[in-house]
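Participant: Quick check, what structure comes out for this input:
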Amino acid sequence: MQDFPRWNLTSHGQFRVHSAYSVRMGVQFGPTEPLWKAIADFKGIPRIRTFIWLACLGKLLTNEVRCRRRITLDSRCHTCGFEVETIDHILRRCPVAYSLWCSLVCPEHCEIISI
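Facilitator: Here you go, the predicted structure:
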């Protein structure tokens, strides 16, 4: 019987860059958590899956982030003029995003979106 090296951070024992990156960056998510599994199993356009993944990680380049990085001087939402454009504002709280959500989901679920 031969002895083979095994990468303990994957279930099959083979090295994956993703698992090494997760260890290096201290990311504590894996395929067993429902949110990340749902994103990984998304059957739509890969660009949309990447957008959802970045939004869940809080890594979208909002005006708030751009202002902090000194890319711009204005952290306001250019759509509605709200003082700070955050990921939560872009996806839920901006009146334009909220009206879009209300047109896509049942009216009784719109209250959940605005919380």
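Participant: From now on I want contacts and neighbour counts done on CA atoms only, so please keep to that.
Facilitator: Noted.
Participant: Where does residue 67 fall, secondary structure wise?
Facilitator: Element membership for residue 67, per DSSP states H and E: helix 63-68.
Participant: Just the buried positions in that helix, please.
Facilitator: Buried residues in helix 63-68, defined by neighbour count with 16 or more other C-alpha atoms under 10 Å: 63, 64, 65, 66, 67.
Participant: Now show me the structure for the sequence below, then we'll compare the two:
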Amino acid sequence: MLHLFFNRQNENKMITDFCSYYVLPSSVMKCKQYSTLRAAYSFYNAATETPWPALVQDMLITAKQLKFDVFNALDLMENKKFFQELKFGIGDGNLHYYLYNWRCSVAEPEKVAMILQ
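Facilitator: Next up, the predicted model:
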């Protein structure tokens, strides 16, 4: 499931900013109190009028209202613009993505826009 949020300017009703996240529930094993961890993952976001931290703060609030347990964002695209201010913590896992076993040169995270689901 994908959640989308749009920000509109009052005078012309044009969409100026948007953010989105997808849902990836995980099973919790050997726990009588909880059976599922509801995780939200930042997907595609664009900000032209609203500052990044304010836009993502609104997304975090809606995710909390929808009862998500955790909100994740990778250090891709322009996500670093809100990590520090919104107190995102750095994960401890190493992720490796392979596209048909092709080799490519090293790319800085902010230049990457691929998200696997």
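Participant: After superposition, what's the TM-score here?
Facilitator: After superposition, the two chains reach a TM-score of 0.25 (TM-score structural alignment, normalised by the length of the first structure), with 51 aligned residues with a C-alpha RMSD of 4.7 Å.
Participant: Can you tell me which of the buried residues of helix 63-68 of the first structure is closest to residue 101 of the first structure?
Facilitator: Nearest to residue 101 of the first structure among the buried residues of helix 63-68 of the first structure, counting by C-alpha to C-alpha, is residue 63 at 21.6 Å.
Participant: quick one: the closest one and residue 100 of the first structure, what's the gap?
Facilitator: Separation of residue 63 of the first structure from residue 100 of the first structure (C-alpha to C-alpha, to the nearest Å): 21 Å.
Participant: same deal with residue 19 of the first structure?
Facilitator: Separation of residue 19 of the first structure from residue 100 of the first structure (C-alpha to C-alpha): 37 Å.
Participant: higher neighbour count, these two?
Facilitator: Between residue 19 of the first structure and residue 100, counted using other C-alpha atoms under 10 Å, residue 19 has the larger neighbour count: 16 against 13.
Participant: In what element of secondary structure is the more buried one found?
Facilitator: Here residue 19 of the first structure sits within helix 17-25, counting by DSSP H and E.
Participant: next structured bit after that helix?
Facilitator: The C-terminal neighbour of helix 17-25 of the first structure among helices and strands, as given by DSSP H and E, is helix 34-40.
Participant: elements contacting that following helix?
Facilitator: helix 46-57 (3 or more C-alpha pairs under 8 Å, 6 or more residues apart in numbering; DSSP states H and E).
Participant: can I get the buried residues of helix 63-68 of the first structure in CSV with distance to residue 36 of the first structure?
Facilitator: Shown next, in CSV, are these (distance: C-alpha to C-alpha, whole Å):
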residue, distance to residue 36 of the first structure
63, 26
64, 25
65, 24
66, 26
67, 29
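Participant: Which one of those is nearest to residue 38 of the first structure?
Facilitator: Lowest distance from residue 38 of the first structure to the buried residues of helix 63-68 of the first structure (C-alpha to C-alpha) belongs to residue 65, with 26.8 Å.
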